[in-house]
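# take this sequence and fold it.
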Amino acid sequence: MRDTKKIQISLLLIATLGVMSGITVVSSLPLIAHTFSDIEHIEFLSKLMLTIPSMIIALFAPFAGHIVDKFGRLKPLYGGIILFIIGGSSGFYLHDFYVILIGRALLGLAVALIMTSSTALIGDYFSEEARHRFMSKQGMAVALGGIFFISLGGLLAQLHWSYPFAIYLIPLLFFPLLLTSLYEPKKYTQINEDLDVETKLFPVYLTAFFVMVLFYMLPTQLPYLIVNILGGKPQTVGFVIATAMTFNALTSMQYAKIKAKFSYIQIYMATFVLFSLGVFIVSQANSIADLFFATAPLGMAFGLLLVNTNAWFLSQVPPHKRGKASGMLTSSFFLGQFSSPLLFEPIVLAYGIQGLFFIVSLVALCVAVFLFVKGYK
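Prediction:
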């Protein structure tokens, strides 16, 4: 008899690794740039600490999907966690800048394996209704993990720039739980009638890319708005993001109840209305206090976004394709994350950061109207 509670706890802990990979060392970046100031172009190179993992994940995740389908779910998962610990924590004990960058690349490989195999496991372990209930918990865990890791990273960075890298050692604490609770699902054979599965999943991949391009503007653009335009302090950035993630967690908890009443398209429609409202408030903000009015709609929108996309994806993909398809979904998410600052930079240069937020609010509202028309033909 499988211990369902231990399985769920294990998968929730694994889910927090994705958010840990991205935001843990954000507070250290200015300190890293200062420490290695003798390196030419260090301001740019220090930002690669964040972008290299996303780029590697986007490129490697499709291959990770093939590995997961060929070798099973658990071997790639455990291998990914070991790489996560080694690559992620490298900055804690190796103080060579370029070696740390290599560690960040290893971290990208690790997250690609972890996210691909864990997404496939969720599809294997749970029926659709149970999956929606679990994903409510998963969304909450990711949001709370984000609040915890960005806060802990900020506190440790005040002591020394290298200390936040020690956070990547945390999986050592729960690795024994994973080994004793997770099991390898049975292998599924291919069914001929599912030959058009890639065509069916393309809208999911495109949606994952598009929404991440839009939503990732928050962590990439908001800090500059707060510090350079509204005169806030760096710690204010973390406080604003943490407030939004609190609403994220509260909304994610309700996903199963929401999905029982509304379709995937209707949930996306509500998501883009909330997002449009949130970024519009940001575009009109004249003070830090004004931004906090945007945290509720933005947090609620983000709380629905990832959960709804993963749930929609798993409802469409057949069991024998879960590994490969999960890799493509992971790649789509992180390709959108990597592309977001590149795509938005020309708009920022032309119209300013708040001009970008205003334009995106109009785009999001148009998407909501399109989904309304599509959903009620």
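# can we go C-alpha only for contacts and neighbour counts from here?
OK.
# residue 286: neighbour count?
12 (other C-alpha atoms under 10 Å).
# so how far is the helix or strand hosting residue 242 off the chain centroid?
Assessed by DSSP states H and E, residue 242 sits inside helix 234-252. Helix 234-252 sits 14 Å away from the centroid of its parent chain (C-alpha atoms, centre = their mean, to the nearest Å).
# let me see the contact set for residue 109.
With contact taken as C-alpha atoms under 8 Å, 6 or more residues apart in numbering, residue 109 is in contact with 53, 56, 57, 60, 61, 80, 83.
# what about 10 Å?
53-61, 64, 80, 83-84, 87, 103 (C-alpha atoms under 10 Å, 6 or more residues apart in numbering).
# please enumerate the helices of the stretch 1-150 of the chain.
4-23, 29-35, 42-71, 74-88, 90-93, 97-125, 128-159 (DSSP state H, counting those that start in this stretch).
# residue 186 is nearest to which of these?
Proximity to residue 186 (C-alpha to C-alpha) singles out helix 97-125 among the helices of the stretch 1-150 of the chain, at 8.6 Å.
# and the closest one, what's buried?
97, 100-125 (16 or more other C-alpha atoms under 10 Å).
# and for comparison, fold this next one:
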Amino acid sequence: MTVSSPLSPPVPLVTRLTLLFTATLTIMSGATIAPSLPAMQAHFAGLPNADVLVRLTVTVVGLAIAVSAPISGYVTDRIGRRPVLVVAMLLYALAGSSGLYAPDLTTLMLGRVFLGLAVGATTTAGSALVADLFAGEARARFLGLQSAFTSLGGVIFLPLGGLLAGVGWRAPFAVYLAALLIVPLALRLPRGETTGARSAEAAAERVPWRWVLPAYAVALGYMVVFYLMPTQLPYRLEGLGVAPAQVGFVMGISTLSGALAALWFSRRGGTRTPTLTAGLSILAMATGWTVVSLAPGAGWVVPGLMIGGAGAGLVTPNLTTFLAGLAPAHARGRVMSGLSASIFLGQFLSPLLARPFVRGDDVSHAFTAGAVFAALVGAALLVAGLRLAVRRAATAG
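As a prediction, this is how the structure comes out:
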């Protein structure tokens, strides 16, 4: 069974499965340990600013990705996608599992930094290889499916992290060793495009930065708001009386909703109105986070997570498909690395920007602020998308 397009040869099933499994590593990087944050904070309570530092163990991964992704993109374009993926997966397993034996918070944080380097490389090389192997609607369909697998990884690893957090806050770090299972498959991937393989004419094709840079900005803003879920929601749920072992299951609702939305995107083969889609998606996330902020009980959080998760689930495949279509083949690694950097920089900034809105253990105001910001961004994109649609209709007429 293969997937193909008029512009690309058939892609073997094992290659597609490997790329889909690789996508689950992205959300694992933060989601796996999210349910153990309160217990980890209690363990390191004697340290100054322990509440912020513990949250940063999730989001420092994003900073490492944001800093290293451009380098990963350059290396990926120079030597090919497969070598970068294999090395990155080995580093992912080693650095990710370091929380099992790290003697202090500083060592643990260092392991998270190296994990970020690995995630940035796998995300960049994986996205670039998808853009190499697929074209047109086949690309949009696969990117939607890949995004769904990313979210489904959260559905699996968030509850698993919650269960392991009940054993001890270190236990969830063992899940990162699962990356070793994908390495043998990654060794069978095609090498992918490289700069040296391109003709001078193709290499001269320029990147349309006037469209690429705004997409990066949208990705950054979206992730600042979305990442309130893994960094703040455990505290919101704890305040509503939810046990730590159940936190992962409740949080998994958001990722499941996102997976279903991404599958819908995949079935449609993408969208012809990416700006409108981004606006509506971010407005849905704003609506969901409003419900979460106002919820009087844990049961009320669920519909908010479903709505917000569905909106978030459409943003990433929409942006990835849009940028993959714009990027020249010789620059795909660099363009996709910019998207990775924007997304994960948003992850890192999220708890820092939310900090002024946190009142002790009450994080509801952080969700309110995130909802307001998302509503403004979504409305601006909606207006821009409608204007573009009107212009196209006028031109076609």
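# any chance you could compute the TM-score here?
The TM-score (TM-score structural alignment, normalised by the length of the first structure) is 0.90; 375 aligned residues with a C-alpha RMSD of 2.6 Å.
# ok, back up a step: what's the most buried one of the helices of the stretch 1-150 of the first structure?
Comparing the helices of the stretch 1-150 of the first structure by mean neighbour count (mean count of other C-alpha atoms under 10 Å), helix 97-125 ranks first with a mean of 24.
# average offset between it and the second structure?
Its matched residues in the second structure lie on average 1.5 Å from helix 97-125 of the first structure after superposition (mean C-alpha distance after the TM-score superposition for the first structure).
# quick one, that helix and helix 4-23 angle?
Here helix 97-125 of the first structure runs at an angle of 150 degrees relative to helix 4-23 (axes from the mean of the first three to the mean of the last three C-alpha atoms, to 10 degrees).
# reformat the helices of the stretch 1-150 of the first structure as a markdown table; add distance to residue 186 of the first structure.
Below are these laid out as a markdown table (distance: least, C-alpha to C-alpha, whole Å):
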| stretch | distance to residue 186 of the first structure |
| --- | --- |
| helix 4-23 | 16 |
| helix 29-35 | 44 |
| helix 42-71 | 11 |
| helix 74-88 | 12 |
| helix 90-93 | 36 |
| helix 97-125 | 9 |
| helix 128-159 | 18 |
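# among those helices, which is nearest residue 185 of the first structure?
Once these are compared by C-alpha to C-alpha, helix 97-125 is nearest, at 6.5 Å.
# identify the residue of the first structure aligned to residue 148 of the second structure.
Residue pairing (TM-score structural alignment): residue 148 of the second structure is matched to residue 140 of the first structure.
# what is the burial count for the nearest residue to its match once chain neighbours are set aside?
In space, and not counting its chain neighbours, residue 140 of the first structure is closest to residue 249: 4.1 Å by C-alpha to C-alpha, 6 or more residues apart in numbering. Residue 249 of the first structure sits with 27 neighbouring residues when counted by other C-alpha under 10 Å.
# the one 10 residues further on too?
With neighbours defined by other C-alpha under 10 Å, the count for residue 259 of the first structure comes to 17.
# what distance do you get for it to residue 103 of the first structure?
Taking C-alpha to C-alpha, to the nearest Å as the measure, residue 259 of the first structure falls 40 Å from residue 103 of the first structure.
# same deal with residue 67 of the first structure?
Counting by C-alpha to C-alpha - residue 67 of the first structure and residue 103 of the first structure are separated by 22 Å.
# repeat that for residue 316 of the first structure.
35 Å.
# same question, residue 115 of the first structure
To residue 103 of the first structure, residue 115 of the first structure is 18 Å away according to C-alpha to C-alpha.
# and what of residue 260 of the first structure?
43 Å.
# try residue 10 of the first structure
In terms of C-alpha to C-alpha, residue 10 of the first structure sits 25 Å off from residue 103 of the first structure.
# before we move on, what about residue 343 of the first structure?
With C-alpha to C-alpha as the criterion, residue 343 of the first structure and residue 103 of the first structure are 27 Å apart.
# what is the neighbour count of residue 276 of the first structure?
For residue 276 of the first structure, using other C-alpha under 10 Å, the count is 27.
# surely residue 344 of the first structure touches residue 356?
Yes - the pair residue 344 of the first structure and residue 356 qualifies as a contact (C-alpha atoms under 10 Å) at a distance of 7.5 Å.
# of those two, which one has the most company?
Legend: neighbour count by other C-alpha under 10 Å for residue 344 of the first structure and residue 356, higher for residue 356 (22 against 18).
# ok, that one touching residue 349?
Yes - the pair residue 356 of the first structure / residue 349 is scored as a contact, 9.3 Å apart, by C-alpha under 10 Å.
# just give the nearest non-adjacent residue to residue 124 of the second structure, would you?
residue 337 (5.0 Å).
# can you tell me the helix or strand for the aligned partner of that neighbour in the first structure?
Using TM-score structural alignment, the partner of residue 337 of the second structure in the first structure is residue 327. Per DSSP H and E: residue 327 of the first structure is located in helix 322-375.
# quick one: work out the angle between that helix and helix 97-125.
Going by the same axes, to 10 degrees, helix 322-375 of the first structure makes 70 degrees with helix 97-125.
# may I see the buried residues of the helix holding residue 242 of the first structure?
237-238, 240-252.
# go through those residues and name the one nearest residue 227 of the first structure.
residue 237 (8.0 Å).
# tell me who's in contact with the closest one.
Taking C-alpha under 10 Å, 6+ apart, we find residue 237 of the first structure in contact with 219, 222, 223, 224, 225, 226, 227, 288.
# tell me the one of the residues you listed nearest residue 278 of the first structure?
The closest of the contacts of residue 237 of the first structure, once distances to residue 278 of the first structure are taken by C-alpha to C-alpha, is residue 222, at 12.3 Å.
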